[in-house]
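[1] With the input below, show me the fold.
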Amino acid sequence: MAVKPDIEIAREAQKRPITEIGAKLGIPAEQLLPYGHDKAKVSQAFIAGLEGRKSGRLILVTAINPTPAGEGKTTTTVGLGDGLQRIGRKAAICIREASLGPNFGMKGGAAGGGYAQIVPMEEMNLHFTGDFHAITSAHNLLAAMLDNHIYWGNEHQIDVRRVVWRRVVDMNDRALRQVVTSLGGVANGFPRESGFDITVASEVMAILCLAEDLQDLQRRLGDMIVAYRHDRTPVFARDIDADGAMTVLLRDAMQPNLVQTLEHTPAFVHGGPFANIAHGCNSVIATKTALRLADYVVTEAGFGADLGAEKFFDIKCRKAGLHPDCVVLVATVRALKMNGGLERDELGDENVSAVREGCSNLGRHIQNLKSFGVPVVVAINHFTGDTEAEIDAVRAYVAGQGAEAHLCKHWAEGGAGIEGLATRVAEIADADRAQFAPLYPDQMPLWQKIECVAERIYHAHEVTADQRIHEQLAQWEAQGYGHLPVCMAKTQYSFSTDPGLRGAPEGHVVPVREVRLSAGAGFVVAICGEIMTMPGLPRRPAAEKIRLNDAGEVEGLF
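    Sure, this is the predicted structure:
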């Protein structure tokens, strides 16, 4: 069956007033702060009044390692929410906001696809309610205040060689990875080497997505380390009195955004840290709000389960006290064939042996997820070229892993195409089978936490690092940061740090080339391999095809 382009489907949506969507969750109209007729923020006052309410069931959607063939994690998240609504369950969806960098670079959009989309699609993928602009402004305000402090006498005796706070911009721009600031003479300050990260890699983004309320937000912002003195003691954002003004800039951004799916299921779209260079989950405040308003909340974690799901469990759930009830692991026959060794131009032909070979990647993720004590169900995201023999091969493999697989056709059929999975997920969540536990305890030393993730999730043989990294971790432990979880930054395309190594590699080496302390967010980032905190645009960026048509409508987002 031919399906129209995503943007055309989204444009034809019969959206309901956002007050009506809020009413489905019991949110009074006066507690919604509208941005037009189809999106709104939920007020802090209303959220504060939900404290103590019983929480609904939490369902995580994750995926195998991404390939150019596509997996459809967000599409499945949206479809599953619609499917739960169709079978009579009070459901809500929680996903991240889209970054302009990937939208104009590789992806072109991040709101689901086909008939499993969140709308308004164009606004969500562009400026939306301005949250990312607020985060960018707050981050760069701190950078400006830091340089200003140094310029006007440097009261805190900051060593300008040890300023660690970079600037950010919400765009893929490789030219900004390393820059020199304050050139042009005495009036412009003291020249030093610095650089830009993409906004979604900002610690401010991570903090906004982990903070419980505005007071917690300001405390965490104040805890951020921006530089070190000549005696190597840290300088915090509160030392230069930046935390208050930053909180003011972020006040509205802290309020979750409410929108809807094509089938009018309520959707909270809030925050957007990357999963390879940050923790990859939507905000704690959005997830907890949804759990107190709906019986079932479907959320997602970025990229493959080795990154997004691990961080969802070990960072977000650990810090927020969340207890997931079920995990849905998304795979496609096409992606499994790529993991089985086929090239993209070979995916149209039936190849059951390649599917079986590629299932090793799926199996590794199933076993990894089970190690967290949460039941796992596999969603086979259907493509029209999939054959019965290939689908049966996936089902048989998954059964051999002690799990079950469901064929899902939500992309073409909306919620009706995923009712079977929705029914089964609700049954599993209601059975209270989950015995969730993070991968490692808080008291484990930082280096051992890094090794634990690399060995148990990536199946690495060894983790390597220079002595300076070991010394840095030991210093942070001595300063009282040893209890923090680790946030592993590596390629999303492989269990290893080699993006070309597909399947389920064993015995590889994970090199840790840098560690960063995110004291405000509350984790230590371990940068492995050649991962970049400022992506570049591809040879032919999606931006080349994004434009306004003669009717003034956006074209090229997909």
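
[2] Going by C-alpha atoms from here, please, whenever you check contacts or count neighbours.
    Will do.

[3] Quick check, residue 124 in contact with residue 96.
    No. Residue 124 lies out of contact with residue 96 (CA atoms under 8 Å); the separation is 10.0 Å.

[4] So for the two, which sits in the more crowded spot?
    The neighbour count for residue 124 versus residue 96, taken as other CA atoms under 10 Å, is higher for residue 96 (26 against 22).

[5] Pull the contacting residues for the more buried one.
    269-273, 281-283 (CA atoms under 8 Å, 6 or more residues apart in numbering).

[6] Among those, which pair sits farthest apart?
    Based on CA to CA, the longest span within the contacts of residue 96 runs between 269 and 273 and measures 12.4 Å.

[7] Of these two, which one has the most company?
    residue 273 (30 against 26).

[8] Report the secondary structure state of the more buried one.
    coil (DSSP: H, G, I helix; E, B strand; the rest coil).

[9] dump the residue contacts of it.
    By CA under 8 Å, 6+ apart, the contact set of residue 273 is 96, 200-202, 205-206, 209, 279-282.

[10] likewise residue 322?
    residue 316.

[11] again with residue 150
    158, 189.

[12] Which secondary structure state is assigned to it?
    helix.

[13] Residue 141: how many residues sit nearby?
    Per other CA under 10 Å, the neighbour tally for residue 141 reads 16.

[14] and if you look at residue 172?
    25.

[15] Am I right that it is in contact with residue 533?
    No. Counting by CA under 8 Å, residue 172 sits too far from residue 533 to count as a contact (9.8 Å).

[16] Give me the common contacts of these two.
    By CA under 8 Å, 6+ apart, the residues touching both residue 172 and residue 533 are residue 198.

[17] And residue 166, how far from residue 71?
    Distance of residue 166 to residue 71, given as CA to CA, to the nearest Å: 34 Å.

[18] more neighbours, these two?
    Per other CA under 10 Å, whichever of residue 166 and residue 71 has more neighbours is residue 71, with 27 against 19.

[19] Can you say which helix or strand has that one in it?
    Secondary structure assignment for residue 71, by DSSP states H and E: no helix or strand.

[20] how about this one, so we can line them up?
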Amino acid sequence: MANTTCAHDPQVPDNTTNPQSDVAIAQAHPLLDITDIAQRTGIPDSALIPYGRTKAKVDPTQLSSRGQAKLVLVTAMSPTPAGEGKSTTLIGLVDALHLRNHKVAAALREPSQGPVMGIKGGAAGGGYSQVVPMEDINLHFTGDFHAITSATNTLAAVIDNHIHQGNALNIDPRKVTWQRCLDVNDRALRGVVTGLGGPAHGVPAETGFTITAASEIMAVLCLATDLTDLKRRLGAMTIGYTYDDQPVTVSQLGVAGALTALMKEAINPNLVQTLGGAPAFIHGGPFANIAHGCNSLLATRTAMSCADIVVTEAGFGSDLGAEKFFDIKARVGKLHVDAVVVVATIRSLKYNGGVAREDLDKENHEALAKGIENLGAHIGNIRQFDVEPIVAINSFPSDTEAEAHYLQEWAQDQGIRLVNSHVWAHGGHGGQELAEAVEQVLAGREQRTRSPQQIYDPEQGVEHSITTLARRVYGASEVEFSSKARKQLNQLKKNGLDALPVCISKTQYSFSDDPKKLGAPRGHTLHVRELIPRTGAGFVVVLTGDVMTMPGLPKNPAALHIDIDSEGSISGLF
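    The predicted structure is shown next:
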């Protein structure tokens, strides 16, 4: 089954001696026509909606299921400025399994323009482990984010117009919770005042913008099962409250149909390819620190109808994206995860052990031993979901043999399956050890009964759900609710929304709500400042600490380094 090409074979990519930029590698790679990818994947012509030669949308209603595909979830340790390479590892794993003759597909999120132009960069992988065309994927792609932004802002305009035109629904302008959105990091839009200029310009109101990736319509798109369910969820969204504190929904405003019409094409998953020629379904892009952090349910199901193994992701670490994958997405979609890969790097472990970013290339066993507690906590979290994880060490040239040996001994002592991944440098050829480990785990899971994979029962109430996650996943000893959050908790109970799952919005850098507490802090307090019911998405957003739903740009944003020449060739993307 395994491909026998060795690392020294001239066919094998090598990005170690003279590393190239991600965009240069992607641009030099000859892409297959998307119709060829679809044909290889078993997607009929009737289901394919080409967007040019290298990307397409797929109509899931035209597909028939192949049976029960195996589902592999890729998550990571707590992210650091050094980068962990979760998407890179996922794509490399897909190409490795593809080389081993598996019918495999990737299911990933679409990149948000905010991070692409900000500090994080894109989300199309890196080195020889990428999805392509990376420029399209990292920029406008097929317009899904634009559709979400248009629908969100159309609804905002309808709300303001309704109030201006007589306010038949008795909406209290001070209690409108719906915000506009934009797919940029723009701190100046966090708080704005609309309706200034006199009566002809509407009713003045204090509001703000959310980044598109954190909008409720993004979450609705990612959890909808079909067009009918999308319309139902859009209609169920709460936009604010009346003067007597009754919730007002989109259906009451009468625009659920209009919003669905704007989303008609966006609901279909996007099909592209990996550098290794495997199919990749990229659809939806909610952030995991301020949303539920998973690609669309439709994309995952579509991939599972076309492949025997589907590798998908959840944003950031196990405490954010992975927990929400199990407790929100898998609960809604009745998905069962067969294997989990936790991505880590020696550099990031040392960062969690207290090493400054500029010193991460230096060997430091003391910091490695201290920082490994972070990885251990993430492994413990995944085990709570009835899966024994595989740890993939995304290798860097600065890693030393002594450091790698220390990790192997630690993993052996802890009974943890740990493998090294070299997919950034060698593509799927550098992920053979990881692919073999995944094969072994999948084979072992066939002999086990499928146990529930959720941490909490929403029926026990929002407060119980938050407390359970805080203690079992974050290592907190208690939860402190602000007076505003307490009032909102009572309002949730009053409106019959206390049994919804929770989507905790928390810093990605720490298990606590303080981004400076690295490693694996224990006994801290989770500070809940606000509860926002997302009745269309079907969960309650729990804002903690000082996390914001509209990020800002860094001092040296990536946008300063992106350029395009006279022939239209883009540079500077990563």
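
[21] Got a TM-score for the two of them?
    After superposition, the two chains reach a TM-score (TM-score structural alignment, normalised by the length of the first structure) of 0.98; 555 aligned residues with a CA RMSD of 1.2 Å.

[22] And for the longest strand along the second structure, what's in contact with it?
    Criterion DSSP state E: the longest strand present in the second structure is strand 524-534. Residues from elsewhere that reach strand 524-534 of the second structure (CA under 8 Å, 6+ apart): 216, 237-238, 470, 475-485, 488-489, 492, 497, 512-513, 539-545.

[23] centre of the chain versus that strand, how much separation?
    Distance, stretch centre to chain centre, for strand 524-534 of the second structure: 20 Å (CA atoms, centre = their mean, to the nearest Å).

[24] And it against the first structure, how far off on average?
    For strand 524-534 of the second structure, the mean deviation from the first structure after alignment is 0.7 Å (mean CA distance after the TM-score superposition for the first structure).

[25] what's the following helix or strand after that strand?
    Toward the C-terminus from strand 524-534 of the second structure - assigned by DSSP H and E - lies strand 539-544.

[26] so what does that next one touch, helix or strand wise?
    Under the contact criterion of 3 or more CA pairs under 8 Å, 6 or more residues apart in numbering; DSSP states H and E, strand 539-544 of the second structure touches strand 502-505, strand 524-534.

[27] Can you add distance to residue 155 of the second structure and mean neighbour count and give those back as JSON lines?
    As requested, these are exported to JSON lines (distance: least, CA to CA, whole Å; neighbours: other CA atoms under 10 Å):
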{"stretch": "strand 502-505", "distance to residue 155 of the second structure": "23", "mean neighbour count": "28"}
{"stretch": "strand 524-534", "distance to residue 155 of the second structure": "15", "mean neighbour count": "22"}
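
[28] I'd like these laid out as CSV, including distance to residue 93 of the second structure.
    CSV is the format used below for these (distance: least, CA to CA, whole Å):
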stretch, distance to residue 93 of the second structure
strand 502-505, 28
strand 524-534, 34
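
[29] I'd like to know which of those lies nearest to residue 413 of the second structure.
    Of all these, it is strand 524-534 that lies closest to residue 413 of the second structure, at 28.3 Å by CA to CA.

[30] ok, back up a step: out of the helices and strands packed on strand 539-544 of the second structure, flag the one nearest residue 201 of the second structure.
    Here strand 524-534 is closest among these (CA to CA), at 28.4 Å.

[31] Next, the angle from that closest one to strand 539-544.
    Here strand 524-534 of the second structure points in a direction 140 degrees away from that of strand 539-544 (axes from the mean of the first three to the mean of the last three CA atoms, to 10 degrees).

[32] residues in the first structure aligned with strand 524-534 of the second structure?
    Using TM-score structural alignment, strand 524-534 of the second structure corresponds to residues 508-518 of the first structure.

[33] cool, and stretch 350-367 of the second structure?
    So stretch 350-367 of the second structure is aligned with residues 337-354, judged by TM-score structural alignment.

[34] now do stretch 310-322 of the second structure
    Stretch 310-322 of the second structure maps onto residues 297-309 of the first structure, going by TM-score structural alignment.

[35] Then stretch 30-44 of the second structure?
    Going by TM-score structural alignment: stretch 30-44 of the second structure matches residues 14-28.

[36] Buried residues of that stretch, list them for me.
    15-22, 24-25, 27 (16 or more other CA atoms under 10 Å).

[37] Could you do stretch 434-445 of the second structure as well?
    Neighbour-count burial for stretch 434-445 of the second structure, with 16+ other CA under 10 Å as criterion, is recorded at 434-438, 441-442, 445.

[38] how about residue 394 of the second structure, what's its partner in the first structure?
    Using TM-score structural alignment, residue 394 of the second structure lines up with residue 381 in the first structure.

[39] Near its match, how many other residues are there?
    That count, for residue 381 of the first structure with other CA under 10 Å as the rule, works out to 24.

[40] which residues touch it?
    By CA under 8 Å, 6+ apart, the residues touching residue 381 of the first structure are 71-72, 76, 330-333, 407-410.

[41] Relative to residue 452 of the first structure, how far out is it?
    Counting by CA to CA - residue 381 of the first structure and residue 452 of the first structure are separated by 31 Å.

[42] go on, residue 539 of the first structure?
    In this view, residue 539 of the first structure and residue 452 of the first structure are 37 Å apart by CA to CA.
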